[in-house]
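Q: Sequence and predicted model, in that order:
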Amino acid sequence: MKLSGLLAVFFLLCIQWSGFGISHPKPACRYPPSQWCRSLEIAIECRVQKQCMEVNATRPNQAVPPVSVTLYYESLCPDCREFITQQLFPTWTMLQDIMAVTLVPYGNAKVHPNSPFTCQHGEPECRGNMIEACILHLTEQSLAFHIIYCMESSADVLSAAQPCLQLYAPSVPWSRVDSCVKGDLGYQLMHANALMTRALNPAHTHVPWITFSGFPTQQSVGVKPPACTGASVRLDRSFC
């Protein structure tokens, strides 16, 4: 499966939703911007009734479940790191109200009878995969994504793990992650990721491997919201 860049991901998500609009009116009134659409009277006074109507009309339909995006990746794969830091995380930051991301650190790793795992980029990658799996297990999902983004955007992914955890989840001591990595829990999490990866149909051929609502496809049905009227741009990509 070949993907476009950030704009392609943005386009795929947008065509499955009919919400998400942004306006930037600058009226002079006695109410702060957060209150402009609180009532019709305030909207009229602040001269933003048109913008408030547009916001209400394009707000995501909360009855519709968010688009599910699952990334199968490796912690030290250069192309996975680029995809996470330059495409997936920025897109999620903009569209997290309509986008649910699941991260599966395993990728092209393999399980062998005489050793727990071997990884495409060596033992450090196996450790990185397990650290990120433990972080995903021990922290709230959005915090875990911030931590993993922090790690993957650093010069040294493994060395960044502890300070990134402290930055975004200071209530979670590093000792819990370290115990997870060194104990049975870490291996159980990696086996679960292995099963998820091997269950892909069609099977993955490279990483990063991305599925939308369970399907590795760019085909989608829906009406594009106003925020998604731009044309998609195809970018050259490489894979691990």
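A: Now that the structure is in, tell me what you want to look at. Numbering: from 1, shown residues only.
Q: From now on I want contacts and neighbour counts done on CA atoms only, so please keep to that.
A: Noted.
Q: And the helix or strand harbouring residue 71, what does it pack against?
A: Per DSSP states H and E: residue 71 is located in strand 67-73. Using 3 or more Cα pairs under 8 Å, 6 or more residues apart in numbering; DSSP states H and E as the contact test, the elements touching strand 67-73 are strand 99-105, strand 209-212.
Q: okay, pairing it with this:
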Amino acid sequence: MASSSSTKLVFFACCLLLFTLSDNLVAGESDKVQLNLYYESLCPGCQEFIVDYLVDFFDTDLDTITNVTLVPFGNAKLYDNLTITCQHGEEECELNKVEACVINTIPDPKLQYSLIRCIENDTKNWDSCFNGNKDDIAIGDCYTSDLSTKLILEYAKQTLSLNPKKEYVPWVTLNGTPLYEKINDLVAEVCKAYKGKAPLPKQCNSSALGKRKVWSKLQVSYANEAIHY
């Protein structure tokens, strides 16, 4: 009996240790830095940001301290009758819907981002990113139904209720605070913003940050023009 009890205690202690180690390696959801990207599908700066900037958060261990949320509405205009017009025309409105359906259908952030990155990398041939699997069919069903419009209207509400208001796209916030020109060194800003207990990812080491390319010019689009800063 004593031997059995001892075995159970040792097993329990091992489980507790594993749980504690796991908890220390990955930040809890409430501890993670919340990175929101407000964008539109055919904005050149948004495309560059998604393809070249955001990849750091999905191809490295930065995802252990960061939640990334994509909001595809951008500089579109919403009228009282719920009509939406997009800065780059109807094609952009349709692609915004496609990407809204991707976000709604695929729960895994890395798979979600991978598909949106594929679309943004070649918006002329975006349909080549789909191969007819189960998720693709669900995304198509979403796109052709009223759900896609409902999703975009929700993204419109989120974008238009920002405080402070969005000035251009891509518009990036960390824990609700706009980055403005600090967007050019996004990884460093995320590392600085993280206040959780989990160890910082290796990408946050000073040596790693020192080797990173800091983007000097990211094109941003206002409602009626595009500029560089």
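A: Sure, I can see it. Note that this is a predicted model, so its numbers are computed, not measured.
Q: TM-score of the superposed pair?
A: Superposed pair, TM-score by TM-score structural alignment, normalised by the length of the second structure: 0.68. Supporting alignment: 177 aligned residues with a Cα RMSD of 2.6 Å.
Q: residues in the second structure matched by the helix or strand following the strand holding residue 71 of the first structure, start to end?
A: For strand 67-73 of the first structure, the following helix or strand on the C-terminal side (DSSP H and E) is helix 78-83. Using TM-score structural alignment, helix 78-83 of the first structure corresponds to residues 44-49 of the second structure.
Q: For stretch 60-79 of the second structure, buried residues please.
A: 61-76, 78 (16 or more other Cα atoms under 10 Å).
Q: One more: stretch 128-141 of the first structure?
A: 128-139, 141.
Q: Filter those residues down to the ones in helices?
A: 128, 129, 130, 131, 132, 133, 134, 135, 136, 137, 138, 141 (DSSP state H).
Q: Identify the residues contacting residue 190 of the first structure.
A: 105, 106, 129, 130, 133 (Cα atoms under 8 Å, 6 or more residues apart in numbering).
Q: Please pull up the equivalent of the fourth one in the second structure.
A: This points to residue 130 of the first structure. Using TM-score structural alignment, residue 130 of the first structure lines up with residue 97 in the second structure.
Q: Just give the nearest non-adjacent residue to its match, would you?
A: Leaving aside its sequence neighbours, residue 97 of the second structure sits nearest to residue 148 (Cα to Cα, 6 or more residues apart in numbering; 5.5 Å).
Q: Whatever residue of the first structure lines up with the one you found in helix, strand or coil?
A: Aligned by TM-score structural alignment, residue 148 of the second structure pairs with residue 186 of the first structure. State at residue 186 of the first structure, reduced to three classes by DSSP: H, G, I helix; E, B strand; the rest coil: helix.
Q: number of nearby residues for residue 186 of the first structure?
A: Here the number of neighbours of residue 186 of the first structure (other Cα atoms under 10 Å) works out to 24.
Q: And for residue 82 of the first structure?
A: Neighbours around residue 82 of the first structure, by other Cα under 10 Å: 16.
Q: cool, and residue 142 of the second structure?
A: With neighbours defined by other Cα under 10 Å, the count for residue 142 of the second structure comes to 21.
Q: Please apply the same query to residue 212 of the second structure.
A: 12.
Q: now swap in residue 210 of the first structure and tell me
A: That count, for residue 210 of the first structure with other Cα under 10 Å as the rule, works out to 22.
Q: quick one: the residue nearest the centre of the first structure from residue 172 of the first structure, how far?
A: Centroid-nearest residue in the first structure: residue 101, 4.4 Å away (criterion: Cα atoms, centre = their mean). Per Cα to Cα, to the nearest Å, residue 101 of the first structure is found 22 Å from residue 172 of the first structure.
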